[in-house]
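Asks: Just a sequence and a predicted model for now, questions to come.
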Amino acid sequence: MTITSPLAVVQAQLDAYNAKDLDALMSTYAPDAQQFTLHGALLAQGHDQIRPRYQERFAEPDLQARLLTRSVLGNFVTDLEIVTRNFPEGLGTVEMLCVYEVIDGRIVRASFATGEKRLYPNSAA
């Protein structure tokens, strides 16, 4: 059974991200998908550019995204998340606003806005 609803696709993407399952995550993206900064520059286009971005991120041992809120409007899904990261300066979190456009059961465009980095006390590298 193919996942087709935008909500189900984006949830599958988040689940794969948290499981660090690169193949499952890439299966939620269209082959020619694009990632942008919100209202800004192209970050990556197509699996060949998107895959290494996630592969590098998945090397972080404490990587975890926690969904705070989600809105769905037609083919668009907007998530607000708190992401735990292993920053060069130490362990911390960052808020992420993620806007996904889903067509034919795949993410075709994703835009991301990143909030302020917050390091955990006593986590300096």
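Replies: Arrived safely, thanks for sending. Numbering: from 1, shown residues only.

Asks: Only C-alpha atoms from now on, for both contacts and neighbour counts.
Replies: Fine.

Asks: Residue 86 is in what secondary structure piece?
Replies: strand 76-87 (DSSP states H and E).

Asks: Output the contacting helices and strands for that strand.
Replies: helix 6-19, strand 64-73, strand 90-103 (3 or more Cα pairs under 8 Å, 6 or more residues apart in numbering; DSSP states H and E).

Asks: before we go on, here's another structure to hold up against the first:
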Amino acid sequence: MTPPSPLAVVQAQLDAYNAKDLDALMATYAPDAQQFALHGDLLARGHDQIRPRYEMRFAEPDLHARLLSRTVLGNFITDLEIVTRNFPEGKGTIEMLCVYEVVEGRIVRASFAAGETRL
């Protein structure tokens, strides 16, 4: 069976994120996937560390990511998003740059850069 395209995997990840469907979201990540701050620190490694990050985020009632642009280059996908969140100071948005590497139908590496937060 042919794995889904990198584009299909990243779209499924975004759809699961917006649906707050933790199991569907985790299915898009390889078991040993890694998440990083873009050009920086490791944020999480493997499902055991990635899952709690999303569980916490999914508790936010207004959580939603709106895709502004997407670039596909082979098995790399770069998304620019505006994410609505519930910050301690109140509801707001944050710009996010998300870079995904997809191998054999799963995200193996994801890097994130946060832009401006607006309340």
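Replies: That came through, no problem. Just so it is clear, the structure is predicted and the values come from calculations on it, not from any experiment.

Asks: Could I get the TM-score for this pair?
Replies: Once the chains are laid over each other, their TM-score by TM-score structural alignment, normalised by the length of structure 2 reads 0.98; 119 aligned residues with a Cα RMSD of 1.0 Å.

Asks: if we can go back for a sec, looking at the helices and strands packed on strand 76-87 of structure 1, which is nearest to residue 46 of structure 1?
Replies: Of all those, strand 90-103 sits nearest to residue 46 of structure 1, with 14.7 Å by Cα to Cα.

Asks: Let me know the angle separating that closest one from strand 76-87.
Replies: Interaxial angle, strand 90-103 of structure 1 versus strand 76-87 (axes from the mean of the first three to the mean of the last three Cα atoms, to 10 degrees): 160 degrees.

Asks: And the very next helix or strand once past strand 90-103 of structure 1, what does it pack against?
Replies: Once the chain leaves strand 90-103 of structure 1, the next helix or strand it forms, by DSSP H and E, is strand 106-124. Counting by 3+ Cα pairs under 8 Å, 6+ apart, the packing neighbours recorded for strand 106-124 of structure 1 are helix 6-19, strand 29-37, strand 90-103.

Asks: give me the stretch of structure 2 that the shortest one matches.
Replies: Think strand 29-37 of structure 1. Mapped onto structure 2 using TM-score structural alignment, strand 29-37 of structure 1 covers residues 29-37.
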